[in-house]
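[1] Attaching a predicted model along with its sequence, questions to come.
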Amino acid sequence: MIRSAILLAFAATSTLAAAAPAATSLSTIAERSGFQNTGRYDEVVDLCARFQKAYPKQVRCFEFGRTPEGRPMLALAVSRTGALTAEQAKKRGLPVMLVQGGIHAGEIDGKDAGFLALREALENKAAPGALDKQVLLFVPVFNVDGHERFGKWNRPNQRGPVEMGWRTTAQNYNLNRDYVKADAPEMQSMLALVNAWDPLAYIDLHVTDGAKFQPDVSIQVEPVHGGDEELKRAGAALQTAVMADLKAQGSDPKPYYISFAADDDPTSGFVDSMATPRFSTGYFPMRNRFAMLVETHSWKDYPTRVRITRNTIVSLLSQVAAHGKEWQKMTQEADARATAMAGADFPISYRTTFNAKTIEFPGYEYTRGYSEVSGGLMTHYDESKPQMWSVPLRDEVVPDLKIAAPKGGYLVPLADAARIGAKLKQHGIAFKVLASDQMAAEVETFRATKTKFGAQSFEGHQSLAVEGDWGRERRSLAKGALFVPIAQPKARLVMTMLEPRGADSLLAWGEFNNAFERKEYMEEYVAEDVARAQLEADPALREEFQKKLDSDAEFNKSQAKRLEFFARRHASWDERYNLYPVMRTAQKF
C-alpha cells in the first residue's frame, strides 16, 4: 500500500499536472540545474507520485520496504501492457527488468538518469515500443537513509554533483556486500521484491573509484564467467550489444572493472574476475538470472555520467524488448537444469589466470614520485595530455574450487533451524521441516582440519575460512530439523550459502563460528597424567607420538599441541569441535 507521504505527493501534483507539460512536471532537479545538483529523497517521493499521476495506465508507484530510519523504499513498475503488479507480469509471461540506483548513495547517477530515461521511454522518444514488451521495475534509490546523509565532499574522488549521499546505510552496512548474508533491512526488502517479481535482469548502477583515464564506463555482465553454461552465451551477447550501443553514442566502454591490478600503478594493467555472491553480479547468476554492473568513471563530470547511464538504460530497454522472451525461455531451461544438479560438479570459487595480453588503453601522461607528505610513491596525471598506455590485461577466468552437489540436499539441525530457515526464506529457497526424529541417519559431515578467523570485523562479522572435506557418518536429527533439497531452481544459491568452503557461504560470514571454538579444556596437569597413561598402555601410540615429534618441528616446540595430541584421544574430547552443523544427504525427505 502506498503510504501517506506518497499520497500527499499525489495531492500536490493534481493542480501542477494541469498547469505544466508532462516533460516539465516530470523533470528532476538535476535536469533543471544542468546536472550540477541532485535532489533530496523527497523529490523521489514526489516524482514517483507524479509519474503515476501523469501515466496512470503505464506507471504504478509503490512502497516495498521501510528503512531503519523509517523512510519509504519506493519502486516504479512501468509498462504499456497494463501489467503493473508481479502477479500480472507473471500471468502474461512478460520479462521484467529491475534497474536500481543509489545502492551507494554518493554514486547517484542512476537515480537522475533513470527518471530521465523513464520519461523519454514513456514519451516514446527513447526505445520506442520497448515498454510494450516488458515491465521496467525502477528503484531510484536503494540506500535511502544513506542518500539523506547529504553533503559536499561525500565522494572526494568524484566530479559532481555538488552534494550527494553517503556510501553506507544508517546502520553502516555496505549494501553491495550484503546480497547473500542479507543483514540490512533494506536488502531484506530488496530480496522480497526480487522474489515477488523474479526479474530476468538486475541492473546495478554505480560510479567507480580509481585513477584518471579516458574510458567513461565499464559494463560487466553475468552469467559470462560463471553460472549456467547456456546462459553465458546470452550474457555475453547482452554485454556486447549494450557496449556497441554506447560506442555508437560516443562512449568508450570496457567489459572489465577499470581498476589497476596494483593500486595506483598504471603499468600493472587490469584484471577481470568473477564477483563473489556478496555482489549483485555474483549473486544473480546463482538464481539463473542476468545481472549487469554499470560503473561510470568518477572523474567524468556529472552531466556526462548521467548521460552515459541514461544511454545504458535505454539500450537495455531495447535489448530486453528484442530478446526478452528468448532470454526468459533460456532462464527457465536453466532453472530446469539446476533442479537436476544432484551429484554434478559445481564451482564454489573462481580465479583469474596469469595469462595476460597487452592492450592499448587510453590514459593520460603521468609522473610518479615519492611524496614529501605521505612518504609514499604517488601518481600525478595530466588530463590535458592524452596518452595511449600499453598495459597487461588478465581476463581469463576459470573455476577454482569445485564440489560435487549432494545427491539429496542439506540437513540443518534443530538447534540452527529457526535462524538458518529465516535466512533461506529471505532468498526464496525451498526447504522442508522434518516431521519426525531421524535416528542414526546416514549423512555426510564436514570436519574442519584447519580454521582461520578474520583478524578484524568486516560488515559486522568475523569471517571464517576452513579446510577439510565431507565424510560419511551416522548422526541423529530431531524433529523440526530442516531438509533443503538440491532439486530446486535455486540449487546454485543453496550450495553458495551452505557449502562451507564457499567465499560467501553462511559459514564464511561467521554464522557458525561457535562450532569452531573450543569450549572445554583439560587442565595441563591432568593432561600430563592422561598422556602418560596413554603412552604406557599403547606402544603403537608411543611410536606415533615419537614420529610426530621427529617430523613436525612446530608440534615438537608446542606444549599445547603435544598435550592436545593425547586430549583428542581421550573420552572427554568434544567430538563436535570443528564439526560443521549442516550435513549433506543422499536421501530425499
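    Ah, there it is.
[2] make it CA atoms for all contacts and neighbour counts henceforth
    Fine.
[3] doesn't Arg368 make contact with Asp382?
    No - contact criterion C-alpha atoms under 8 Å: Asp382 and Arg368 do not qualify, at 11.7 Å.
[4] Could you tell me how far the strand of greatest length in the chain lies from the centre of the chain?
    Assignment by DSSP state E gives strand 377-394 as the longest strand of the chain. The chain centre lies 30 Å from the centre of strand 377-394; the measure is C-alpha atoms, centre = their mean, to the nearest Å.
[5] What residues of the following helix or strand past that strand count as buried?
    Later in the chain than strand 377-394, the nearest helix or strand by DSSP states H and E is strand 397-399. In terms of neighbour count (16 or more other C-alpha atoms under 10 Å), strand 397-399 has its buried residues at 397-398.
[6] Show me the strands in the stretch 1-150 of the chain, by range?
    59-66, 72-78, 96-100, 135-139 (DSSP state E, counting those that start in this stretch).
[7] what does stretch 439-456 rub up against?
    Under the contact criterion C-alpha atoms under 8 Å, 6 or more residues apart in numbering, stretch 439-456 has outside partners 462-477, 516, 578-580, 582-586.
[8] Please compare the first structure with the one that follows:
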Amino acid sequence: MLTTILLATLLATGAPTQGKPDLKTPYEKGNGNQTATYDEAIQWYEKLDEAYDEVKMLPYGTTDVGRPLHLVVVNTDKDFNPESVRQKDKRVLLIQNGIHPGEPEGIDATMMLVRDYLQDKKLRKQLDNVVLAIIPVYNIGGALNRNSHTRTNQNGPESYGFRGNARNLDLNRDFIKMDSRNAQTFHEIFREWDPDVFMDNHTSNGADYQHVMTLIATQHNKLNPTLAKYLSGKMVPTLYQGMKQDKFPMVPYMNHAGETPDDGIIGFMESPRYATGYTALYNTLGFVPETHMLKPFDQRVKATYKLMENMIETVHRDAKEIGELRAKAKQETLAQQKFPLDWRLDTTEVSQIPFLGYEAKYKPSDVSGLDRLYYDRKSPYSKMIKYYDEFKPTVTVEKPVAYVIPQAWHEVIDRLKTDRVQMQQLKKDTTLTLDTYYIKDYKTGQRPYEGHYLHSDVQVETKRMPRQFYKGDYVVYLNQPANRFIVEVLEPQATDSYFNWNFFDSILMQKEYFSSYVFEDLAADILKQNPALRKKLEEMKKLDPDFAKNARAQLDFVYRNSPHYEFTHMMYPVGRLTQDLKLPL
C-alpha cells in the first residue's frame, strides 16, 4: 500500500520512476530565461551516463578552482577509447561550452541536443560515423562565480557565471600560454582525442542587428590550404544554408571595420592564444558561434542548438571527405618548410555579403548631453556590406631541422610536454654550431594583459655560432604532428611566441656592467688596437650631437663592441639546428 501511494505521489509530482531518469534540463524546467548551474549540468550528465551505455563522462585533470574538467563522450559504438575511435575512422566533433560562463547558451543547448540525438532514431543515425566529445563547462571557476550583472549589455539569462576563471584569467586568451590548469587539461583532452571539428560556443558583444547567430570559422588563410578549400567552399556554405532554412540566417562575426557594420566587417584573425587559433595548428576545423547578446536568451539557445544540429549533419555527410582531407593536411604539415608567423589584413581584397541590420543613428545623450550612437529597431534594413577576409603573411620563417632548448627554460619545456611534443635529451655535454637569434628590437605593452606584459613587433638578428649545451638539454625535431605548434611558440617573431608571452624575459637584462673611471683607460687601449672601431665611433659622434656630448654613451659603445660585453645579453637561448647532425641522444 505504501509503495502504491509513493508511486502515485512520484507520478503526480512529475518525478521519474526508477530506471527512467528525468532528462528534462534545468533550462527546459525554467521559464526560458534560466541556465543550468555548473553542479546542475554535471549532475544532469551523470544521469545521462547512467541512462545510456552510449555515453561516458570522463573526469580529466583539474582546473584552477580544484574541480575536475569533465569530457562527455557520446558514441553509438559504445567505444570510448580515442585510439580505437581513430582506427574505426569515425569523425570526432569536440563541443566546448562555458569558456565564458556569462555566455551560457551552449551549456543548455548541448544538453538538450545530445539527449535528443540519443532518443530520436532519425537523428541517432547521424552518429553512426560521428563521435561527440563534449566539455559541459570549461571555465568552472567562472561558472561558480554566479551573478546577474556583469554581462551589462546582455539580454538574459536571469543569472550566469563570470568571464574570468578562478585566477581571473580569460581562458580564451590562454590556449597557447597555458597559465591555467584548465588550459593544461584542455591540451590533454585535445591531443588525446585529436578532434576533426571543434566548436566553442559564445555570445557576442557589439552592434545591434537582426541576426541571432554570427559565426567565426578558422581564418582560411591560416588553415592548411587543403582544408581551407573545403572549409570555405563547402562546409561553411552548407552551415549558412542550413541555418537560413532553420530561420536563423547567419552572418560572420561582427568585427567592424568602422564604428558600425555599415562600414563593413573584418574577418577575425585568431592567433593561437584563441581556441580556434590553437586548434588550427593541428589541422582541426574550428568554429566559434557567437549569438547576439541583445536577443532573448531562448532565441540564442535555439540558434545554438540549430547550428550544432547542422554541424553534426554536415560532419556526418562529409565524414569520409573530412577524414581524407585531414590526413592529407597532416602529411603536408610534416613536409611544410616555410611557416608564416605574423599577418596583415589585405584591404585590396573585399567581397560583399548580405546583412540584416538596423539603421545607426545619433541623438543627444541623457548622461553627457553629447551625441550618442543608437540602432533604430524601427528602421530595419537588408543590404550588402563589405567583408574583408583576406590576410597576407608579413613574417615567414624556414623551419630548422631541430630546435635545441637549454633545460634551464623549464616553463617552456613543461608546456611543450603538456602538448605532447616529441623531445629528446642530450646524453652528454656537447658544443654545437647553430643559428642563434639576438633580439634587436621589440615593443612591450604598458599595461598587463592576462597576467603578462606582452611583447610585439620583435626584430631579430641571426648569428651562426658555436654554443655549449649540456647533458639533459632538449632537442626538438621538426618531423612531427606538432610542427606548427612548435614553430609558433619557439620563433620569437610569432604573434603568440613564448618570447612574446615573457617566458624568456630574463635574457633582456644585462647582468654585468663597468665603472666609467676604470674602463676609460681600457677603452682607450681597445680603440688604439682597433682603428675601424675608432672610425665608427667618430662617425657616430658626427651624426648624433647628443651622443657626442655623452661620455658614458661613448664608453658603452666601446664596451659593447669589446670582449668584455656579455655575449648572452639579448641572446635568445633556443638554438636553430639547420643541418641534420649526429647528436648524442
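    Right, received. Where do you want to start? Predicted model, so just to flag it, every value in this text is computed and none were measured.
[9] compared with the second structure, how much does the longest strand of the first structure deviate?
    Aligned to the second structure and superposed, strand 377-394 of the first structure gives a mean residue distance of 3.1 Å (mean C-alpha distance after the TM-score superposition for the first structure).
[10] Just list what that strand packs against, helices and strands only.
    Applying 3 or more C-alpha pairs under 8 Å, 6 or more residues apart in numbering; DSSP states H and E, one finds that strand 377-394 of the first structure makes contact with strand 270-271, strand 357-370.
[11] And Gly445 of the second structure, what's its match in the first structure?
    In the first structure, the residue paired with Gly445 of the second structure according to TM-score structural alignment is Gly454.
[12] Report how many residues lie close to its match.
    15 (other C-alpha atoms under 10 Å).
[13] Gly421 of the first structure too?
    Neighbour count of Gly421 of the first structure, defined by other C-alpha under 10 Å: 20.
[14] now the nearest residue to it once chain neighbours are set aside: how far from Leu424 of the first structure?
    Spatial nearest neighbour of Gly421 of the first structure, chain neighbours left out: Leu482 (7.5 Å); criterion: C-alpha to C-alpha, 6 or more residues apart in numbering. Distance of Leu482 of the first structure to Leu424 of the first structure, computed by C-alpha to C-alpha, to the nearest Å: 11 Å.
[15] do Phe516 of the first structure as well
    22 Å.
[16] who has more neighbours, the two?
    Taking neighbours as other C-alpha under 10 Å, Phe516 of the first structure and Leu424 compare with Phe516 leading, 21 against 18.
[17] aligned partner of the more buried one in the second structure?
    If you follow Phe516 of the first structure across to the second structure using TM-score structural alignment, you land on Leu508.
[18] and what of Ala130 of the first structure?
    By TM-score structural alignment, Ala130 of the first structure lines up with Gln126.
[19] From the rest of the structure, what touches the longest strand of the first structure?
    Strand 377-394 of the first structure is contacted by residues 212-214, 264-272, 352-371 when judged by C-alpha under 8 Å, 6+ apart.
[20] are any of those buried, and which?
    The neighbour count (16+ other C-alpha under 10 Å) marks 212-214, 264, 266, 269-272, 352, 356, 361, 363-365 as buried among the contacts of strand 377-394 of the first structure.
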